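below are the sequence and a predicted model for it; my questions follow.
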Amino acid sequence: MPSDTPPGNLIVFAAFKCIAQGSTADVLAQLRERRDDTPYLVFSEQTGELLDFDVHNRAGAVAHAASAETPEETPRGVGRPRLGVVAREVTLLPRHWDWLNRQPGGASVALRRLVQEASRVNADRDAVRASREAAYRFMTAIAGALPGFEEATRALFADERERFDELVAAWPEDIKAHLQRLSAAAWSAA
């Protein structure tokens, strides 16, 4: 799910080799110095998301690849924007609304409390999922034609670290190293 904020650090690959890494400004400078015409791919270092990158910095340097496909949402006038509160629509059954409205502080306070508690309780599971998704996004964009790709993907989501490591062992060093960084949190503690 793309966001409107550019990633903190970027990593760039050309022909399976890491050619640039760092902040947007650092990567931009490194790419401008290139004398090689090899096509390259720019990724968010943290999320594995493939990004559009404007070396000439005409459009603010970084745009999410999927943002061109999704229309811009117009800001809504409800909520409390100064406090960072954005109103969204939630669809619930009448019995759910009744229960929420009976809670101290009303529906909004109860929903915020429920979301906060769920995010705290599920933090470890969410970190594992985010790590797997980042590794998968990166793998799909750059390693889809490499031998063992499909099996490595299965091993990633099946929590089979040893099998995953065996399958990616023959892959190019830079790809393997970044994939190991992205997937580090993906492996559940048994």
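Thanks, I have the structure now. In this text, all values refer to a predicted model and were calculated from it rather than measured experimentally.

from here on, contacts and neighbour counts on C-alpha atoms
Will do.

residue contacts, the residue nearest the centre of the chain?
Nearest residue to the geometric centre of the chain (Cα atoms, centre = their mean): Thr47, 3.2 Å. For Thr47, the contact set (Cα atoms under 8 Å, 6 or more residues apart in numbering) comprises Ala130, Ser131, Glu133, Ala134, Ala135, Arg137, Leu182.

change it to 7 Å
Applying Cα atoms under 7 Å, 6 or more residues apart in numbering to Thr47 gives the contacts Ala134.

here comes the other one, which I'd like you to weigh against the first:
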Amino acid sequence: MSDFLSKSCTAFADTEQFAAGLLIDVALAIKAAEGDRPDVSILVFDDASGSVVDLDLRGTTAEIVVRLTERERREATTAKTQTASGTDAEPRGRGRPKLGVVAREVTLLPRQWEWLSAQAGGASQVLRRLVDDARRSDGGQTQAKAAREAAYRFLNALAGDFPGFEDAIRSLFAGEEQDFAERMIAWPPDVRRHALKLATGSYRPIAHQGAEPRVR
């Protein structure tokens, strides 16, 4: 299963959660329920970023699968091209496993390259250590910021005209979790529940088992 097709997503029919699971499963669940609620707008959200995922669900199930597979292939090609544009100054010796190392371009000032060159282990190893040290000392702030931004993207797409939206967003970015939850108390429960999951980073990627739609 590709990264694109296996990303964890949640679909909303208006303000009700319709389906949740891998992107391919959610897409097919929407297609299978086509006609049950023809007047309802369904939006699919990426659980990692909170962004809307545009899906073309025209045609047969087989045509949809082919279309999504082709889209994944294009995205993979783009990502591979971007990766190839960088260089890893540290060559791999014979028998050394790749270990998921990704080469990308890094731009530094001459004095910074000089400092890196003087360090033991080479520039790549030093940069990896610096990144890991920064992540450890970050205290989870970067992850918390990403979670709040995901919640904002979701709410901006689905709840932008809800009463108290702006106050809720201010509480969200201020890190006031309790106040954020209370300002959404009168909102549809599925919207409130999903926003809280995104804001706290508590969503969990779902294994491939089929997305069960909740058609009402």
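Noted; the coordinates are in hand. From a predicted model like this one, the values you see are computed outputs, not experimental measurements.

helix, strand or coil for the residue nearest to the centre of the first structure?
Per DSSP: H, G, I helix; E, B strand; the rest coil, the secondary structure class of Thr47 of the first structure is coil.

ok, Cys18 of the first structure next?
Each residue gets one of three states, and Cys18 of the first structure gets strand by three-state DSSP.

same check, this time on the one 3 residues further on
Each residue gets one of three states, and Gln21 of the first structure gets strand by three-state DSSP.

can you count the residues close to it?
Neighbour count for Gln21 of the first structure, taken as other Cα atoms under 10 Å: 20.

all helices of the first structure, in order?
For the first structure, helices defined by DSSP state H occupy the ranges 24-32, 94-102, 106-121, 123-142, 149-157, 161-168, 173-183.

how about those helices, which one is nearest Asn57 of the first structure?
Evaluated with Cα to Cα, the helices of the first structure place helix 24-32 nearest to Asn57 of the first structure, the distance being 8.2 Å.

hang on, isn't Ala19 of the second structure packed against Ala11?
Yes - between Ala19 of the second structure and Ala11 there is a contact under Cα atoms under 7 Å: 5.1 Å.

got any residues that touch both of the two?
Common neighbours of Ala19 of the second structure and Ala11 are listed as Val26 (criterion: Cα under 7 Å, 6+ apart).

tell me which of the two has more neighbours.
The neighbour comparison of Ala19 of the second structure against Ala11 (other Cα under 10 Å) goes to Ala11, with 28 against 24.

map Glu166 of the first structure onto the second structure.
Taking TM-score structural alignment, Glu166 of the first structure has Glu182 as its aligned residue in the second structure.

list the contacts for its match?
No contacts exist for Glu182 of the second structure under Cα under 7 Å, 6+ apart.

recalculate using a threshold of 10 Å.
Ala168, Ser171, Arg192 (Cα atoms under 10 Å, 6 or more residues apart in numbering).

got it, and Pro104 of the first structure?
Contact analysis of Pro104 of the first structure by Cα under 10 Å, 6+ apart lists Ala110.

how far away is the residue of the first structure positioned farthest from its centre from Asp54 of the first structure?
Here the centre of the first structure is the reference, and by Cα atoms, centre = their mean the most remote residue is Arg102, at 37.3 Å. Distance of Arg102 of the first structure to Asp54 of the first structure, computed by Cα to Cα, to the nearest Å: 52 Å.

again, but for Lys17 of the first structure
Using Cα to Cα, one gets 20 Å for the distance from Lys17 of the first structure to Asp54 of the first structure.
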